[in-house]
Structures are given as structure tokens and as C-alpha cells.
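**Student:** Sharing a sequence plus its predicted fold:
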Amino acid sequence: MPLTTADKRANFRKLHESGCFILPNPVDVGTAKALAHLGFKAIASTSAGFAWTLGKADNRVTLEEVLAHLGAISAAVDVPVNADFEGGFAHEPEGVEANVARAVKAGLAGLSIEDSTGEKTRPLYERNVAIERIKAARKAIDADHSGVLLTGRCEAFLWGQADLALVIDRLTAYAEAGADCLYAPGIKTREDIASVVKAVAPKPVNLLIGASGLSRAEAEDLGVRRISVGGMLARNAWAGFMKAAKEMAEQGTFTDLANGYPGGELNKLFG
């Protein structure tokens, strides 16, 4: 019997209580189903990966497109779905609150709100504004009594501000403002990761890991609760697609097509 949305939300919260789990990032319903089939206990959307499926750059999708995408994925799988909800698709806290309220209706088990403005000259929201935006997201979630898990993100490292003290200050403030989980994409060293985990304890920490990052076991030893990979799976898929397509376009040969995943296996998966 399929799990209810309430079941998925309860399961997602339980995953954050102990251990360390991988939260891989699908780009559409098909890849979401594939990840669930492989046994991952939860999945998360990726803003970049989804944008590329629409032929758009990251952070260029609309709120309506994202809500439809999140609703489709949540309905398609029997595991919790966490949303990369970017900056809440609004600058002012009131807009964040309204948009989070709509996102919760999509059946999500969790969502994240980041503090980047998207502007090179002013990459992060002013501290107090960023805190109010987290409070607004918390207010929307609580008003719905949904139990959706809120993740507060500090984007400083991704915008060239490798200031761990700033990151910790913001993450602890976001925790106090109501974030259930904390996330600082871009931190990589064991020392920085351990410092963040210690600073926000006992609240869980999400770690972004790429190709040369720590293993799940190593991250768990540092106290990390969950691991996401952002757009990396999408980039891997695009790598295979572009390699085969370029061979056809530039050489007129088709040898790389032999590396494709078996169609019969995909039909079994989705059958």
C-alpha cells in the first residue's frame, strides 16, 4: 500500500535522528523512480538539474514550473522528497512565506531556503533579512501543521566568501529561527565540516559532496547526517549524452552509443 504524505514526512524526520544517509538528486519523474528503485530512502530535487531539462540555466525556472515539478516527483515515488526551493522565489519574507505555503501543498517532506541573492555585487542577503526569511518559511510550514522539514542554507562558500565564522554565525542563527537542518554547500575540509557540525548540534547537517569528496562513512564519522550531490548526477547524464551526440555530429560515427544503459532494463524498471 502506497505511503501517505504524512508517512513520508515522518520517515524523513526519522532519517535525521541518527546515522548518515545519502539524499541523491533526480531531475525528473524517471530518474526519481530509478533512485527509489535502487533503495535510497529519500531523494531531493536539484534546481540546476531540473532547469537543464527545460533548456534553461540554473536559477532561471519559474515558481510555477518548480511547483509542478515537485508535485510530479512527490506523487511518483514512495519515498520522501526534499525540495531545493532556491531562495523561496521571493526577496521579501512575506513572499517567501506565501511561496513556501504553496510548496508544502505539493506533498514535500522537506525543503531548503538559501540566503544568496543571485547578485554578484551583493551575493548574500543582509543577515537580519536572511534570518527573517527563514522565520517566514517556518511560519508557513507551521501554519499548515505539515511537519515539513526546513533546511537553512548559507551560500557564502559558493559565492567566494570562504569565511567559516560567517557561515557558522548564519547557520546558528537560522537554527534559532526555526531551521530543522543546516547546510553550507561548498565546505570541504574535515576541519570545516566538523566545526559546522559542532556549532549547530544537535541539529543535523547536510553536506554537499562531489566526485572527489568524502565517502558516506567518512562523512558520518564527522557527524554529518545527510549527503546530497546537487546537479552532479545530472551532469553525469549530460556527459554521456553530449559525448555520443558530439561523436555523431563531428565524426559521423556511432560507437559511443554502445555505452548506453540497456533499454530492456529501463522498461523493466518503469514497467
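**Tutor:** Yep, that arrived.

**Student:** contacts, neighbours, all on C-alpha from now
**Tutor:** Fine.

**Student:** biggest helix in this structure, by residue count?
**Tutor:** Longest helix of the chain, by residue count under DSSP state H: helix 232-251.

**Student:** now the strands: where do they sit in this protein?
**Tutor:** 21-23, 43-44, 81-84, 110-114, 116-119, 122-124, 149-153, 181-183, 205-208, 226-228 (DSSP state E).

**Student:** Which stretch among those strands approaches P93 most closely?
**Tutor:** When those are compared by CA to CA, strand 110-114 sits nearest P93, at 11.2 Å.

**Student:** want to throw the strands of the chain into JSON lines with mean neighbour count and distance to V197?
**Tutor:** Formatted as JSON lines, these follow (neighbours: other CA atoms under 10 Å; distance: least, CA to CA, whole Å):
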{"stretch": "strand 21-23", "mean neighbour count": "21", "distance to V197": "15"}
{"stretch": "strand 43-44", "mean neighbour count": "26", "distance to V197": "21"}
{"stretch": "strand 81-84", "mean neighbour count": "26", "distance to V197": "20"}
{"stretch": "strand 110-114", "mean neighbour count": "25", "distance to V197": "18"}
{"stretch": "strand 116-119", "mean neighbour count": "16", "distance to V197": "21"}
{"stretch": "strand 122-124", "mean neighbour count": "16", "distance to V197": "22"}
{"stretch": "strand 149-153", "mean neighbour count": "26", "distance to V197": "14"}
{"stretch": "strand 181-183", "mean neighbour count": "26", "distance to V197": "9"}
{"stretch": "strand 205-208", "mean neighbour count": "24", "distance to V197": "6"}
{"stretch": "strand 226-228", "mean neighbour count": "22", "distance to V197": "11"}
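
**Student:** hold the first one in mind and look at this next one:
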Amino acid sequence: MSTSEHHRSRTRVVVDAQSLSELYRAPEILRVVNVWDAASARVVAELPGTRAIATAGHGIAASHGYPDGERIPLDLMLSTVERISAVVGLPVTADLDGGFGDAGETVRRAIGVGVCGANIEDQLRPLAESAEVMRTAVAAGRSEGVAFVLNARTDALVRGGDRPRADSIADAIERGRAYLDAGAECVFVPGVLDAAETRTLVEGIGERKVSVIGLPGALAAAEYEALGVARISYGPMPQNVALTALKRLGTSLLADGTIPEDTEPLNNF
């Protein structure tokens, strides 16, 4: 990349970060349909309601034949995110798992491929250690001249084991407050959340400061919006739905079926 191209790329990331931060703080919930490659990103980016692009770490790993959990090489993951960023004209926020061993360096490299925000997991590490990971990620963005938009993920619910649900909610609130103090824009609390739990999280962490995931059994986006949630994403579910459709189509074609007439051509590449 030439110096002028690098400058244009960095300028775009700076502007995108400001736009993404404003989307988190807006009264309307930010709805992101997670993508896993350039093709899925282009399709989602062209939808009228799309305001930002969010990558799915699980989906990217799976598309390359790796299990989730930082098993995919960082270079391969970032090259995929770079292709995604190249084909869309919207802010891109990436799933960076737990930071791949060095959250600061990973954020710097992510910014280099066009990313303006990210999810980083606490993996239920000790609170002080987790807060430092988040602080390091935000500081790395600042050192690159980018107000990096961190959606700090706490695994208080999904890794809570058999402890009482109320204790996990309380832990999520304590961790969330610490991550906001460390510079995070929002706190991602994955898990199927009902209205009462969501209300407790928003009251404890802050209005428009909680991010949730849409899974089977979760509330609708509008319901979370009414409760003060900032963002809803869908993790690996869009890829799961796409692969389910492929499986059903393949079963039909192998049984002498035909391609549905309403199938849209992929003319955007």
C-alpha cells in the first residue's frame, strides 16, 4: 500500500469509528447481521437497514475449517476481515475473540485492515486482568489515532457454570462497569436474556451501554430497544441459517429437484 493509500485508509477508519460510536449511542438499537466472508458482507451491506458490518469470529473460523476460540491463525482471520472491509462502504467492527494473546497488537493490526471497532472477550479471566485487556485495546486504537469502538464482551453468563443466574448477572454488571471505565463504548453480554434480566443489566451498566445477541428464545430487537439496549448482533446464526438453506437445497437437488425460480443471481462480484 502506498503512503497516500495508507492515509486514505486510516482516514476512513477514523471517520468510521466516529460513525459507529454514534450508532451505539443513538436511541435506535444498532442491528448488525454478522458476516463471515466478502460475499456475505456484500449481500448484507446492500440491505437498506444495514448501518454497520460486524464479523462473526465463529463464522470466519468455520469457513476456513477451524473450530471457534482463536484456533484460526490471526493472519488468516485478519486477511478475511480485510476482504470484508474492502467490499463494503460501512463501518466494520470485528470479532477479535480474546485478543489472540496480545489485544493491543491485534487491535493495531485490525485497524490496519480497515476495522474501526471490535468485540473482545474477557473469557471470565480475573476482573483486574480482564479490565487491563480492554484498556490495552482502547489505548492501542488511541496510539493509532483512532477512537476505537470497543464492545467489551463478558462471558459471565455463558461461562457461569452452575452458579445462580442472579450471581452471573451481578458479575456481568461489575465487569461491565469496569470495562466502561477502561474505555469501552459498550458491554456485550451474550446469552438468552429475558426482559427482567435485560432491565437489570441496563440499570446496572447504563442506558445504551449493553449489547445483546439474538438467539432462538431471545426477545425481538424492538423489545430490547425499548429496554435501553444499544446493539443486537446474531453471532454465528446467519451462517447457520445460510448453511441450513444449502443443506435443504442440496437434499432437494440430489433427489432430482430444481433450483427455485426466485433465486437471486449473485451479480455483485
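**Tutor:** Yes, it's here. Since this is a predicted model, take the numbers as computed values, not measurements.

**Student:** care to give me the TM-score?
**Tutor:** Scored by TM-score structural alignment, normalised by the length of structure 2, the superposition of the two chains gives a TM-score of 0.87; 252 aligned residues with a CA RMSD of 2.0 Å.

**Student:** what about the closest residue to Q123 of structure 2 other than its chain neighbours, distance to A39 of structure 2?
**Tutor:** Of all residues not flanking Q123 of structure 2 in the chain, D155 sits nearest, at 5.6 Å (CA to CA, 6 or more residues apart in numbering). Distance, D155 of structure 2 to A39 of structure 2, by CA to CA, to the nearest Å: 30 Å.

**Student:** Looking at the two, which is more packed in?
**Tutor:** D155 (21 against 16; other CA atoms under 10 Å).

**Student:** Am I right that that one is in contact with L124?
**Tutor:** Yes - at 5.6 Å, D155 of structure 2 and L124 qualify as touching, with contact defined as CA atoms under 8 Å.

**Student:** count of residues packed around the aligned partner of L219 of structure 2 in structure 1?
**Tutor:** Counting by TM-score structural alignment, L219 of structure 2 lines up with L214 in structure 1. Using other CA under 10 Å, L214 of structure 1 is surrounded by 17 other residues.

**Student:** mind checking the longest helix of structure 2?
**Tutor:** Longest helix in structure 2, counting by DSSP H: helix 3-25.

**Student:** Now do it against strand 149-153, angle only.
**Tutor:** Helix 3-25 of structure 2 runs at 50 degrees relative to strand 149-153, counting by axes from the mean of the first three to the mean of the last three CA atoms, to 10 degrees.

**Student:** Not counting helix 3-25 of structure 2 itself, show me its contacts.
**Tutor:** 29-30, 51-52, 90-92, 111-112, 114-117, 145-149, 185-186, 208-209, 230-231 (CA atoms under 8 Å, 6 or more residues apart in numbering).

**Student:** So among the residues you listed, which ones count as buried?
**Tutor:** Among the contacts of helix 3-25 of structure 2, those scoring as buried are 29-30, 51-52, 90-92, 111-112, 114-117, 146-149, 185-186, 208-209, 230-231 (criterion: 16 or more other CA atoms under 10 Å).

**Student:** So which of these are in helices?
**Tutor:** 111-112.

**Student:** Give me the neighbour count for the closest residue to A220 of structure 2 other than its chain neighbours.
**Tutor:** Residue nearest to A220 of structure 2 in three dimensions, not counting chain neighbours: G214, with 7.6 Å by CA to CA, 6+ apart. As a burial measure, G214 of structure 2 scores 21 neighbours (other CA under 10 Å).

**Student:** Cool, thanks, signing off.
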